[in-house]
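Student: got a predicted structure plus its sequence, pasted below:
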Amino acid sequence: MRKDDYSQEYIILEFALIIQDDSSEDDEDEIKRYAKAKLVISNEESVLQWWKKWSINYPTLDVLARSLLSMPASSCTSQRIFCATGRILEE
C-alpha cells in the first residue's frame, strides 16, 4: 500500500493496534472525560492547534486526531495525475 493510499479505516485500525498494547483504564477514563467535557474550539484556532493545546489532557485521543486530521504537504497521486494530463494535452 502506498503512503498516500491510507484510508480512514486503515488509520483507525493501526491506531487501535498501537494502543492495544498500552490500553488501560486510563485510556477509558480519557475517552469518558473527553465525552463529558464541554469543550469549545475558537474561530481563531484550527482543529490541529486545539488538539495540540489539549494534548496534555487527552494524549491518546491527540494521537488519533492528528493521524486523521493532518494532511501531507505533497501528494504523489496528484503529481502523477497532473503529469499524465500534461502528456495527454501534448499529444
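Tutor: Thanks, I have it.
Student: switch to C-alpha atoms for all contacts and neighbour counts from now on
Tutor: Fine.
Student: now Asp26: how far from Cys83?
Tutor: Applying CA to CA, to the nearest Å, one obtains 49 Å for the distance of Asp26 from Cys83.
Student: same deal with Lys32?
Tutor: 48 Å.
Student: put this beside the first:
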Amino acid sequence: MRKDDYSQEDIILEFALTIQDDSDEDEIEPYAKAKLVISNEESVLQWSKKWSINYPTLDVLAGSLPGIPTSSCTSQKIFSATGRILEERR
C-alpha cells in the first residue's frame, strides 16, 4: 500500500494500536516515593520550575493549575440566572 492510499481512519487506527511509552507513569512513582518538601514561601510554580528536569510532566501539569478558578462564584451566577429563566414569574 502506498503512502497516498492510507485513509484518515487507517492512520488513527495505527496510532491507537501502537504501544504507548510508559515514561509518564515512570515519572509519577518516583515523585510519590520522594520526600520532597515545599516551603511556605515557595509557590507551586516556583517548585515546579526547580524540579522540572526530574518531573517534566508534572511541571506541565503545575503550569495549568493557575488557570483553574479557586471559586465557584461564576458557575453559581450562571445556574442562578438559568433558574430565573425557567420560573413562571419571568
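Tutor: Here it is on my side, so go on. On a predicted model such as this, the values are computed, not experimentally measured, just so you know.
Student: and the TM-score between them?
Tutor: Here the superposed chains carry a TM-score of 0.48, computed using TM-score structural alignment, normalised by the length of the second structure; 51 aligned residues with a CA RMSD of 2.3 Å.
Student: how many residues are close by the closest residue in space to Trp51 of the second structure that isn't next to it in sequence?
Tutor: In space, and not counting its chain neighbours, Trp51 of the second structure is closest to Asp59: 7.6 Å by CA to CA, 6 or more residues apart in numbering. With neighbours defined by other CA atoms under 10 Å, the count for Asp59 of the second structure comes to 19.
Student: do the same with Lys36 of the first structure
Tutor: Using other CA under 10 Å as the criterion, Lys36 of the first structure is surrounded by 9 other residues.
Student: next up, the contacts around Ile11 of the first structure.
Tutor: Contact partners of Ile11 of the first structure, counting by CA atoms under 8 Å, 6 or more residues apart in numbering, are 67-68.
Student: pull out the buried positions in the helix or strand containing it.
Tutor: Counting by DSSP states H and E, the secondary-structure element that holds Ile11 of the first structure is helix 8-22. Buried residues in helix 8-22 of the first structure, counting neighbours by 16 or more other CA atoms under 10 Å, are found at Phe15.
Student: relative to Pro59 of the first structure, how far out is Asp29 of the first structure?
Tutor: Between Asp29 of the first structure and Pro59 of the first structure the computed distance is 12 Å (CA to CA).
Student: and those two? Which one has more around it.
Tutor: The residue with more neighbours, out of Asp29 of the first structure and Pro59 and counting by other CA under 10 Å, is Pro59; that gives 15 against 12.
Student: quick check: Leu61 of the second structure vs Ser23 of the second structure, distance?
Tutor: Using CA to CA, Leu61 of the second structure is found at 15 Å from Ser23 of the second structure.
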